[in-house]
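Student: Predicted model and sequence follow; I will ask about them next.
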Amino acid sequence: MKTEQILCSLGIEEHNHGGFAGEWIGSGPEIDIFTPIDGSRLATVSQVSEKEYDQIVDRAHAAFVEWRKIPAPKRGEVVRQLGNSLRGAKAELGALVTLEMGKIRAEGEGEVQEMIDICDFATGLSRQLYGLTMPSERPDHHMKEQWHPLGVVGVISAFNFPVAVWSWNAALAAICGDTTVWKPSERTPLTALAVTKIASEVCRKNEVDPAIFSLAIGHGSTIGERMLHDRRIPLVSATGSCRMGKRVGEVVGGRLGKSILELGGNNAIIVTPNANLELALPGIVFGSVGTAGQRCTSTRRIIVHRAIRDELVPRLITAYAGVRIGNPLEEGTLMGPLLDETSVNAFVTAQQKVVAEGGEILYGGEVLEGEGFPGGRYVRPCIASAANHFQIVQDETFAPILYIIDYGNADSSPSKAVEEMGEALQIHNDVPQGLSSSIFTDNIREAEYFLS
């Protein structure tokens, strides 16, 4: 499927309005959107002005007033149909995610599948909005717990999962009787346009207000800030960096609003001497190289026992060398480009810092050029030897850099290695962020120690 076919099939035009609340608006500055695959221009989006943002929120609130009156199971039926419409456009939407963000085709379609799955999940929940009943200390009385819709929910999503994050929030908000105003990343807004068009059509078919799923594309410093301060939005769900999350929490909390924050991670895998490396190696490679290291759950650190380090690292380097890097739309590609020049610069700078702090680059790290690597955004994933206390290791770099960190004594017996798990967990937990973690071991004592 060619680029023009993908865009046309989803209603993406050369020039697009960036706001929606029942009708399309957007008279603010234009944003040119380029694909990281080869740097070519995909389309232009007109951002919403601050006045238009106010109109969008007002329309979303008006839609909320009516939407909350509809019984939850009927709201769930609308969400079910949304999931089916997304299912019908899965290939095209997945290709657009790849075009705009750069993740490989399987991951792009996988992200669309996440939207479909959450719609199915939310549909079931629409018949399970239970409340408790309980006795009261007052005679002839009992108490009843009942959940009520909250209002307009603000959703701020990041570039790396340009549509899935919206669906996690919007589908659940919808069955609860809430409406959403979505501010996607201005770096990847085309998928938001496509999904909003699909959602609006589902609403029209069901004769409900399309402003249930509203959209406001604009920069974080303008539209994002307006949303944080907006008392018409009682809940803001934001996905992004820790710096952004601190700002969201501070501003929304300052007006006694609610916030849901999904931020960075500094994720580690512990590899013990009792690990099955045939299982560990694929897990490490996918965790660290998938989405070119641009996931909040990407593996950043390998905490490996010294007794097995010299076996693991050469095999890991061999596995990295076998990763096919290139056009993410092509079959067989395992790693596509980084999003933009800023991401590439962060990748290069992080390597310089790890060396300056005393680390060593063990593999990769180059910016790839020449045939098959147009646009300057392709890199070879990096493996570096480091210490956990390095500042660059403590910080999250949104790029495919994997730090090898040792623990234990190389001469330890298997029973002694189990006792050294405490050191591995101390290293694991000694970072400011925490999101995902795992261990590879065939020893049940090590596994249970990790879990407990």
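Tutor: Structure's in. What do you need?
Student: C-alpha from now on. contacts and neighbour counts both.
Tutor: OK.
Student: quick one: the helices in the stretch 1-150 of the chain?
Tutor: Under the criterion DSSP state H, counting those that start in this stretch, helices of the stretch 1-150 of the chain are mapped to 3-9, 50-67, 72-88, 90-101, 105-125.
Student: Between helix 50-67 and the third one, find me the angle.
Tutor: Computed with axes from the mean of the first three to the mean of the last three Cα atoms, to 10 degrees, the direction of helix 72-88 lies at 130 degrees from that of helix 50-67.
Student: and the angle from helix 72-88 to helix 105-125?
Tutor: Taking the same axes, to 10 degrees, one finds helix 72-88 and helix 105-125 inclined to each other by 160 degrees.
Student: For helix 72-88, give me every contacting residue.
Tutor: Outside helix 72-88, the residues that touch it by Cα atoms under 8 Å, 6 or more residues apart in numbering are 112-113, 115-117, 119-120, 122-127, 171, 174-177, 195, 198-199, 202-203, 206.
Student: Put the buried members of those residues into a ChimeraX selection.
Tutor: Per 16 or more other Cα atoms under 10 Å, the buried members of the contacts of helix 72-88 correspond to this ChimeraX selection:
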select :112,113,115,116,117,119,120,122,123,124,125,126,171,174,175,176,177,195,198,199,202,203
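Student: Near the residue lying closest to residue 131 once chain neighbours are set aside, how many other residues are there?
Tutor: Excluding its sequence neighbours, the residue lying closest to residue 131 (Cα to Cα, 6 or more residues apart in numbering) is residue 145, at 4.7 Å. When neighbours are defined as other Cα atoms under 10 Å, residue 145 has 10 of them.
Student: so what's residue 145 up against?
Tutor: Here residue 145 is in contact with 131-133 (Cα under 8 Å, 6+ apart).
Student: Likewise for residue 197?
Tutor: Residue 197 makes contacts with residue 11, as judged by Cα under 8 Å, 6+ apart.
Student: ok, structure two:
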Amino acid sequence: MVSAGSENPTFVATDTFKYMPKGVVKEGKEDLKLNYPALLRTESYINGKWVKAKSGKTQKVINKATLQEIAQVPAQNKDDTEAAIDAAHDAFQGWAKRTPKERHDLLYKLYHKINEHADDLAHIIVAENGKALQDAAGEVEYSNSFVEWFAEEAVRAYGKTVPAPDPKVRNVVIKQPIGVAGLLAPWNFPLAMITRKLCPALAAGCTGVVKAPCEAPLSALALAQLIDEVGFPKGVVNILVSERGQDEQEMGKTLCESPKIRAVSFTGSTRVGKILAQQSASTLKKLSLELGGNAPFIVFDDADLDLAVSNLVQCKFRCTGETCISANRIYIADAIYDEFSKKLAEQVGQFKVGNGMDKGVTMGPLNNEAGKKKIEEHVKKVKDAGGKIVLGGNAGEGLFFEPTIAQAPDAKQLPTDEEETFGPLAVLYRFKDEADVIKRANDVSVGLGGYFFSQDVGRCFRVGEALEVGMVGINTGMISQYIIPFGGVKESGFGREGGPTGIDEFLEEKTLVFSGL
């Protein structure tokens, strides 16, 4: 059964696996009790200065577990965006001329600053995002891995010489920073998705304008505080905060249409990615788009069942299921289906759900009301189609939802067939053979991540090569690493973040042809 967090809000588990939060607080401002209070910034960062919105508008940031106000931050618009673009544009030439070693040294100083304040950063993430503390701490470590990696890549953006057919000619290819980068970050990893974009841009010699997510902007502003303390030149990094709605759309459009922005990197939905691509067409920007997924998770009948179950728990339910590479369509071989369902329910039934800061909590609330409604709709449609809810299925108060396991009915259309739930709902499908499950796994318009479990070496190669995704986990549900490329195929976008090629998204090759030698 689900046990209760001991502090506000707390939950009472019942025989129907339903828990209700008690004493949810909505009034007053919450004190995060940070060891270093300077990290809680309430202004945006433009041209080395802390500024309010030009319009004077603000917005509240809410603790997703308690629904209590944490802070008020700017609600900025097109005018603020243009000011940030101008600052980054003015700073670009000076930053691009810094030696790679100088850029390396500043990024390494940032790496040590983040390590120094890792606990506080994790607490900020818990409050503004909702994920449990263990997930938030993991995010801080993951975030900083990109800072370290791209500090080192700054001094390894090698060019090359290309032998010419004419003995009097020498060809030299160099790499140069592309220019100002517009970086649009999502709320589900409010720190990691920024460092994964910003650090390769800085390492390459680009300046950046970051649009922080309105749902969780405090991590971005805390990062700006550390960037300021490290001593990056003014204008090199600019961090804006939007408000959901027309102003946010105008900010994104401004970044895409400005001729001073030469590269745009976005993580988010396929729908928005297509809009940004259209808006960027007028200036032919270099784009890196990490868009929606609908990850298949396949367990063949020769798999190590316990290994598959434990990895599915991590892959599906970490960070409350709000990750772009979460397992979404879970295909279980018919011969092991019932046993797998039972083992999965036993493990998920041990979750402790509540405020992510409470001791022992393994899953927190969702980030927003729209996400909660989407899960409710998916659960209802599974039930209406004749599916069986094995565990959970109920909404709590506020932004909480039970971790839920459902068995899909045969040959019925479900919302998870074509749409990622982005929450703690695991829908289990039956399959009979390899060819059928590969066909079903690939029968979607997106292709970000995919997973399968088998002990047959030949099958591992066949299925790994056949899945139409950018990343495949084989006998693992955890694939994200700073050292390998992250990205998808089909309508999951293009471009790669992390790994040896991540810095290339912010570099251009220039060929120098020497003749008359």
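Tutor: Cool, the structure landed. Everything numeric here is computed off the predicted structure, so don't read it as measured data.
Student: As a check, name the ranges of all strands in the stretch 201-350 of structure 2.
Tutor: Counting by DSSP state E, counting those that start in this stretch, the stretch 201-350 of structure 2 has these strands, from start to end: 207-212, 237-241, 261-267, 286-290, 295-299, 327-333.
Student: Just the closest of the contacts of residue 145 of structure 1 to residue 156 of structure 1, please.
Tutor: Relative to residue 156 of structure 1, the closest of the contacts of residue 145 of structure 1 is residue 131; by Cα to Cα it sits at 29.5 Å.
Student: Need the counterpart of residue 278 of structure 2 in structure 1.
Tutor: In structure 1, the residue equivalent to residue 278 of structure 2 is residue 250, according to TM-score structural alignment.
Student: any idea how far residue 258 of structure 1 is from that match?
Tutor: Plainly put, residue 250 of structure 1 is 11 Å away from residue 258 of structure 1 if you go by Cα to Cα, to the nearest Å.
Student: And for residue 28 of structure 1?
Tutor: Counting by Cα to Cα, the gap from residue 28 of structure 1 to residue 258 of structure 1 is 29 Å.
Student: can you check residue 20 of structure 1 too?
Tutor: Going from residue 20 of structure 1 to residue 258 of structure 1 by Cα to Cα gives 24 Å.
Student: Looking at those two, which is more packed in?
Tutor: Taking neighbours as other Cα under 10 Å, residue 20 of structure 1 and residue 258 compare with residue 20 leading, 29 against 17.
Student: Can you find the partner of the more buried one in structure 2?
Tutor: In structure 2, residue 20 of structure 1 lines up with residue 46, judged by TM-score structural alignment.
Student: Quickly note the distance from that match to residue 107 of structure 2.
Tutor: Applying Cα to Cα to residue 46 of structure 2 and residue 107 of structure 2 gives a distance of 19 Å.
Student: next one: residue 399 of structure 2
Tutor: 37 Å.
Student: Okay, and the nearest residue to residue 415 of structure 2 once chain neighbours are set aside sits in which element?
Tutor: Spatial nearest neighbour of residue 415 of structure 2, chain neighbours left out: residue 378 (6.1 Å); criterion: Cα to Cα, 6+ apart. Per DSSP states H and E, residue 378 of structure 2 falls inside helix 369-384.
Student: average offset between that helix and structure 1?
Tutor: Its matched residues in structure 1 lie on average 1.7 Å from helix 369-384 of structure 2 after superposition (mean Cα distance after the TM-score superposition for structure 1).
Student: Give me the residues contacting the next helix or strand after that helix.
Tutor: Remark: after helix 369-384 of structure 2, the chain's next helix or strand is strand 388-391, criterion DSSP H and E. Here strand 388-391 of structure 2 makes contact (Cα under 8 Å, 6+ apart) with 17, 345, 349, 382-383, 403-409.
Student: now stretch 328-346 of structure 1
Tutor: With Cα under 8 Å, 6+ apart, stretch 328-346 of structure 1 has contacts from 36-37, 95, 98-99, 101-105, 289-292, 294, 323-327, 367, 376-379, 397-399.
Student: Give the buried residues for that stretch.
Tutor: 328-329, 333-340, 343-344.
Student: Can you give me the stretch of structure 2 that it aligns onto?
Tutor: The aligned range for stretch 328-346 of structure 1 is 356-374, by TM-score structural alignment.
Student: Report the distance from the matching stretch to the chain centre.
Tutor: Between the centre of stretch 356-374 of structure 2 and the centre of its chain there are 16 Å (Cα atoms, centre = their mean, to the nearest Å).
Student: cool, stretch 324-334 of structure 2 as well?
Tutor: Averaging C-alpha positions (Cα atoms, centre = their mean) puts stretch 324-334 of structure 2 19 Å from its chain's average.
Student: what does it correspond to over in structure 1?
Tutor: Mapped onto structure 1 using TM-score structural alignment, stretch 324-334 of structure 2 covers residues 296-306.
Student: Over to stretch 134-146 of structure 2?
Tutor: Stretch 134-146 of structure 2 lines up with residues 106-118 of structure 1 when matched by TM-score structural alignment.
Student: Just give the closest residue to the residue sitting nearest the centre point of structure 2, not the sequence neighbours.
Tutor: When structure 2 is reduced to its mean C-alpha position, the nearest residue by Cα atoms, centre = their mean turns out to be residue 189, at 4.5 Å. Distance criterion Cα to Cα, 6+ apart; nearest residue to residue 189 of structure 2, sequence neighbours excluded, is residue 139 at 7.1 Å.
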